[in-house]
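# this one's structure only:
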């Protein structure tokens, strides 16, 4: 393993933890990333500690000796010698201490006398392998490099922590990091003993049209009137944008930062990132109660379907105006290292995963307003002229071949999805054996199973959380 861990602790008090969670919640409202943490468990009596560990910039080039500092968090509140090592894998977000003070990882560590860690993914949060995020430097942002970081981290802590000699390793992930948990168990079974993957999209695909089909289905289950109003509002908005007077009116009423340009890629940006993503985020992270609440809000505005749609959109944005494509590209073409996830995440989608949620299906309420070309052109505009269909398709083929897509040969991984979560369309593993079960939870959303068991959980979610804990317990006993 490379380098030494910085063991100087950062004292964290409860109020600071809550503040961090509140700040992160605003960031995680986007469709990527897991939901925000719950408040710390009442049994969390020890503050997690912050550390850094020295990693190689390029794990696969022995001639490249450059290194960088990866952040991670530890919590040894429940650890007893020989207990398992539970590692929550960071994904496309900034890690927080609160994640080791609640949730399934906290509960399972308590049950098994386990050690808890939370690792920060390269290029996210404050873990920077290079001096900036130029396209040239982002070549070191890849799945291969990221899971190698975790493997070297495990090797280091096992060699340098008393009581770890006989400890098994359990990796836990949510969303993209759940995919990582699945893939690291597949690629490094001699290092990783068990994987728990919550809402993992493991099949890379360019045109992920199924996403908005699931959004359509779940809004329609709650309120067909709500779904119809969204669709009619989009249709009426499209019609209004066909005239100069309509463009001027819609620019004023939607409160766009600049006058709407009804040409590509500005048009797709408006309908996708400015409007459709609001409903996507609602469904991805919401239960049916939350969808009903938002439908009631939308339908409560007076006037036509377009009036209701505009009222709902403006309620979401509050006092902020709606940016356009040029501003988006200007903002995320900046190469400075920041803890904003948009630039590095878009780079990963452009080179390895795709996952572009389009309206190429007829079974969604947003018309034919944004297709795959919009996203491919965004890759070109953000990174380089050659970042187009060839790089995207090559990366997707490579990811699916190297990591098994929906048919990996894998054991001791529990794959969990909620039926409300659109990502389950890319994550239901096929032909699994009893040592790799898939749990589909009816009526629940993205990563809902990662939280502790709560009295407010529906029965099917409680049953799933209990089953996850049982499986991990059984597999720990197998070794």
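Structure received. The model shown is predicted, which means the values in this text are computed figures rather than measured ones.
# from here on, just use CA atoms for contacts and neighbour counts.
OK.
# what about residue 72, helix or strand, and which?
With secondary structure defined by DSSP states H and E, residue 72 is part of strand 67-75.
# show me what that strand is packed against.
Taking 3 or more Cα pairs under 8 Å, 6 or more residues apart in numbering; DSSP states H and E as the contact definition, the neighbouring helices and strands of strand 67-75 are strand 49-56, strand 115-119.
# and these, which is most packed in?
Neighbour counts averaged per stretch over the helices and strands packed on strand 67-75 are highest for strand 115-119, at a mean of 26; criterion: mean count of other Cα atoms under 10 Å.
# list the buried residues of stretch 405-413.
Within stretch 405-413, the residues that count as buried by 16 or more other Cα atoms under 10 Å are 405, 406, 408, 410, 411, 412, 413.
# can you tell me which of those are in strands?
Counting by DSSP state E, the part of those found in strands is residue 413.
# and which of the buried residues of stretch 405-413 is nearest to residue 268?
Relative to residue 268, the closest of those is residue 405; by Cα to Cα it sits at 29.3 Å.
# check it against this one:
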């Protein structure tokens, strides 16, 4: 079976469907998530994508994509369009999606999101050019890509398309079905953050609820001790050095990184591991701050604390996914994870003014996410579409930006409840090693997908 491409094809390794962000892939968490995942061979390909779908200009850029035809049975069989989100793409998707493709005899296609990896319109990260980085442009990219696949992949011309995504791309999958119902017949939205929340205190609150009171108190104790160290010049330098951060990084930026380390451990299935480590340090009398620094470096990589992702000064000139994703949050989506008023896990200096200030300093005065207008357009926690299955899990703090219940007969909602069941777990591996609640949800997802494609 042949695929026609417009430019160079490069061999690439298969990528996991899980959504551990790229700035946190240097440690044990990423290695463990990659182990044992099913991979499918594919080549990196590029096609000409439109710079601006809402302008008469014909300017284009080269957008990376992958086609997995391992299980494709040809004419009349479906196409599963996996939507990538806020990061570069090194290979085709893997995990449970490939099990679904095998069951359905489906083609799997995926495309790198604009302004990530090598798919950069005008090769320019200036504020003026970043205005081409919007949800609307991304959805139009997907529609254009689907048309391209129909025309250039043998056997796909008359196929039904169903889109799949996790986290931000899970939201994109729902929005794509809503805005382009003639292109895709249905969607699978894993941990889809469809509700753009401006002051997202619920994130911290959900992390605390998932952690349990004892573990949450251990996290609060670490936060308080680091806050105290930041209050003196000597302590400030020492604690930032301990975590591998620049000594002159803004305190609020640094504490956002501290908060993310524990939150992401719970979010990505390491709750029991994290809580055991914190408890052991507390009971042994070990320095809990040093213990947490070592844990952070081990789980997320030695570069996690000193990377660009949280650092406002670095974000001003960055040319990677860190600047692109911050732009999307600052200009449209928000999800600004501020400290709640009551019993926060994160430092109170990680507040809404600090994050708005970061947006303006990294980009320009007046850059601000109008989430009310955005949610008015797409429906927020109540998407206005059909044939979408939404899936969330009990340890995932992002569930607070998702739907909370079925949105109707044709918009089912599945909730997976178990320890260490976190973000996008339904897209991860399958089989006997997977917790029974996940296996059950995956079976239900398959049946919903079949019904959407019928």
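Looks like it arrived, so ask away. Source: prediction; values computed, not measured.
# what's the TM-score here?
These two chains, once laid on top of each other, score a TM-score of 0.88 by TM-score structural alignment, normalised by the length of the second structure; 439 aligned residues with a Cα RMSD of 2.9 Å.
# including distance to residue 320 of the first structure, could the buried residues of stretch 405-413 of the first structure go into a markdown table?
Written out in a markdown table, the entries for those read as follows (distance: Cα to Cα, whole Å):
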| residue | distance to residue 320 of the first structure |
| --- | --- |
| 405 | 40 |
| 406 | 41 |
| 408 | 45 |
| 410 | 47 |
| 411 | 48 |
| 412 | 47 |
| 413 | 43 |
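# of the buried residues of stretch 405-413 of the first structure, which pair is most distant in space?
Put simply, by Cα to Cα the two of those set farthest apart are 405 and 412, 16.9 Å from each other.
# could you dump the helices and strands packed on strand 67-75 of the first structure into TSV with distance to residue 196 of the first structure added?
Rendered in TSV, the data for those read as follows (distance: least, Cα to Cα, whole Å):
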stretch	distance to residue 196 of the first structure
strand 49-56	23
strand 115-119	14
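# so which of the ones you listed gets nearest residue 313 of the first structure?
It's strand 115-119; of these, that one is closest to residue 313 of the first structure (Cα to Cα) at 35.7 Å.
# now the closest one on the second structure. Mean distance?
Strand 115-119 of the first structure: mean distance to aligned residues in the second structure after superposition is 0.8 Å, counting by mean Cα distance after the TM-score superposition for the first structure.
# with the second structure superposed, average distance for the helix or strand following that strand?
Per DSSP H and E, the first helix or strand lying C-terminal to strand 115-119 of the first structure is helix 143-160. Helix 143-160 of the first structure: mean distance to aligned residues in the second structure after superposition is 1.0 Å, counting by mean Cα distance after the TM-score superposition for the first structure.
# so helix 143-160 of the first structure matches what in the second structure?
The alignment of helix 143-160 of the first structure onto the second structure (TM-score structural alignment) spans residues 135-152.
# buried residues, the matching stretch. List them.
For stretch 135-152 of the second structure, the neighbour count (16+ other Cα under 10 Å) marks 135, 137-146, 148-150, 152 as buried.
# where along the second structure do the strands fall?
Secondary structure of the second structure, counting by DSSP E: strands at 10-12, 42-50, 60-68, 79-83, 107-111, 161-166, 186-190, 388-393, 413-416.
# list the buried ones in the first one?
It stands for strand 10-12 of the second structure. Buried residues in strand 10-12 of the second structure, defined by neighbour count with 16+ other Cα under 10 Å: residue 12.
# out of the strands of the second structure, which is closest to residue 253 of the second structure?
strand 161-166 (26.2 Å).
# next, the angle from that closest one to strand 107-111.
Here strand 161-166 of the second structure points in a direction 60 degrees away from that of strand 107-111 (axes from the mean of the first three to the mean of the last three Cα atoms, to 10 degrees).
# what does strand 161-166 of the second structure contact?
18-19, 78-84, 170-173, 177, 183-192, 424, 427, 449, 453 (Cα atoms under 8 Å, 6 or more residues apart in numbering).
# which of the buried residues of stretch 405-413 of the first structure fall within helices?
Restricting those to those inside helices, with DSSP state H as the criterion, leaves an empty set.
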